[in-house]
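Visitor: here is my input, please return the structure:
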Amino acid sequence: MEIHTGISERQRGDIAQGLSRLLADTYTLYLQTHNFHWNVTGPMFNTLHLMFEQQYTELALAVDSIAERIRALGFPAPGTYGQFVKLSSFKETEGVPDAQEMIKILVTGQETVVRTARGLFPIADEVNDEATADLLTQRLQVHEKTAWMLRSLLE
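Guide: A predicted model of the protein is given here:
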């Protein structure tokens, strides 16, 4: 069935492609954060274990929202590790770094997702896709705040 929302199929496809990259970055960050939650050690264990849990829980909800927006635009959402690896802007960290390095890695991951989301704004703005712009704004707020909180632990 055709979609008649005021945004052409090509434009919706461009937005869906950008959202697919955002989904891949968010899912990769989710996996990394969950891994660090399981494996963190040291004097900051309790603080980081709980913080990482809050962060990966929020990311799990985010991937659902992003995927549902892709579907609302009329396109399939990527959902395999292989697709995410191809679409993601960053790679997972192998092994188990120390707690300080985990924090640095997660700051970089949060900032990567911010850049991916920010890069999609011009496409959404061009076609007045307020729903995608709203989703992007919400994601920017969460990731910028999380990056700030993580950076604060390093000072």
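
Visitor: drop to CA atoms for contacts and neighbour counts, all remaining ones
Guide: OK.

Visitor: separation between Ala99 and Leu106?
Guide: Counting by C-alpha to C-alpha, to the nearest Å, the separation of Ala99 from Leu106 is 11 Å.

Visitor: following up with a second sequence; could you model it the same way so I can compare the two?
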Amino acid sequence: MSILSITGIEPAHAAKVIESLHQLLADFQVYYTNLRGYHWHVRGPQFFTLHAQFEKMYDEAAEHADDIAERLLQLGATPENRFSQYLQKSQIKEQTGVSCASEIIPQILDSLKVLIAQERKIAALADEAGDIATGDLISDLLDEQEKSVWMISALLG
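Guide: Here you go, the predicted structure:
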């Protein structure tokens, strides 16, 4: 007996949601790694504030990646765990050695733009599939990330 036969989600609809969740997982994993790098490498007058903020952000990103992977499992899929595959699939490109806040902040906003666009796509697919649980997960991610965009934009003035 399959998980979907019990939950009542149509396999054809679930396949589209699953494919998009795999994409989102890859994007989150690269985003997480970039945030770790920003945390380690940031320099300058805002060091203490940004160093702490980047740690908070990568902790949240790691938790979200775990939530996405668990949702994939709940839909009967197997989440990818190889970073080599994430790098091939992710729309977010890995960054390294960036230490200046004026370079880091726009990169974070660009990454959030990618994540938000992917999440909006998944929200529509989940709605079409009647997949309320995925929709709720994505809604929570969107709420948090849109707040982050607002706060980061306020930092920029």
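
Visitor: TM between them?
Guide: The TM-score (TM-score structural alignment, normalised by the length of the first structure) is 0.94; 155 aligned residues with a C-alpha RMSD of 1.2 Å.

Visitor: and Ala99 and Leu106 of the first structure? which has more neighbours close in?
Guide: Higher neighbour count among Ala99 of the first structure and Leu106: Leu106, with 22 against 18, using other C-alpha atoms under 10 Å.

Visitor: which residues touch the more buried one?
Guide: By C-alpha atoms under 8 Å, 6 or more residues apart in numbering, Leu106 of the first structure lies in contact with 29, 32-33, 147, 150.

Visitor: what lines up with it in the second structure?
Guide: The pairwise alignment with the second structure assigns Leu106 of the first structure to Ile108, based on TM-score structural alignment.

Visitor: can you pull the contacts of the aligned partner of His143 of the first structure in the second structure?
Guide: Alignment of His143 of the first structure against the second structure is given by TM-score structural alignment, with Gln145 as its counterpart. Contact criterion C-alpha under 8 Å, 6+ apart gives 112, 116 as the residues in contact with Gln145 of the second structure.

Visitor: what's the mean distance for the strand or helix carrying Gln145 of the second structure versus the first structure?
Guide: When elements are defined using DSSP states H and E, Gln145 of the second structure is found to belong to helix 132-156. Once the two models are superposed, helix 132-156 of the second structure sits on average 0.9 Å from its counterpart in the first structure (mean C-alpha distance after the TM-score superposition for the first structure).

Visitor: try stretch 26-33 of the second structure
Guide: On the superposed models, the aligned residues of the first structure are on average 0.9 Å from stretch 26-33 of the second structure, with distances taken as mean C-alpha distance after the TM-score superposition for the first structure.

Visitor: which part of the first structure lines up with that stretch?
Guide: Stretch 26-33 of the second structure corresponds to residues 24-31 in the first structure, going by TM-score structural alignment.

Visitor: need the contact partners of the matching stretch.
Guide: Judged by C-alpha under 8 Å, 6+ apart, the contacts made with stretch 24-31 of the first structure from elsewhere in the structure are 55-56, 59-60, 62-63, 78, 83-85, 87-92, 106, 109-110, 112-113, 116.

Visitor: how about Arg43 of the second structure, what's its match in the first structure?
Guide: By TM-score structural alignment, Arg43 of the second structure lines up with Thr41 in the first structure.
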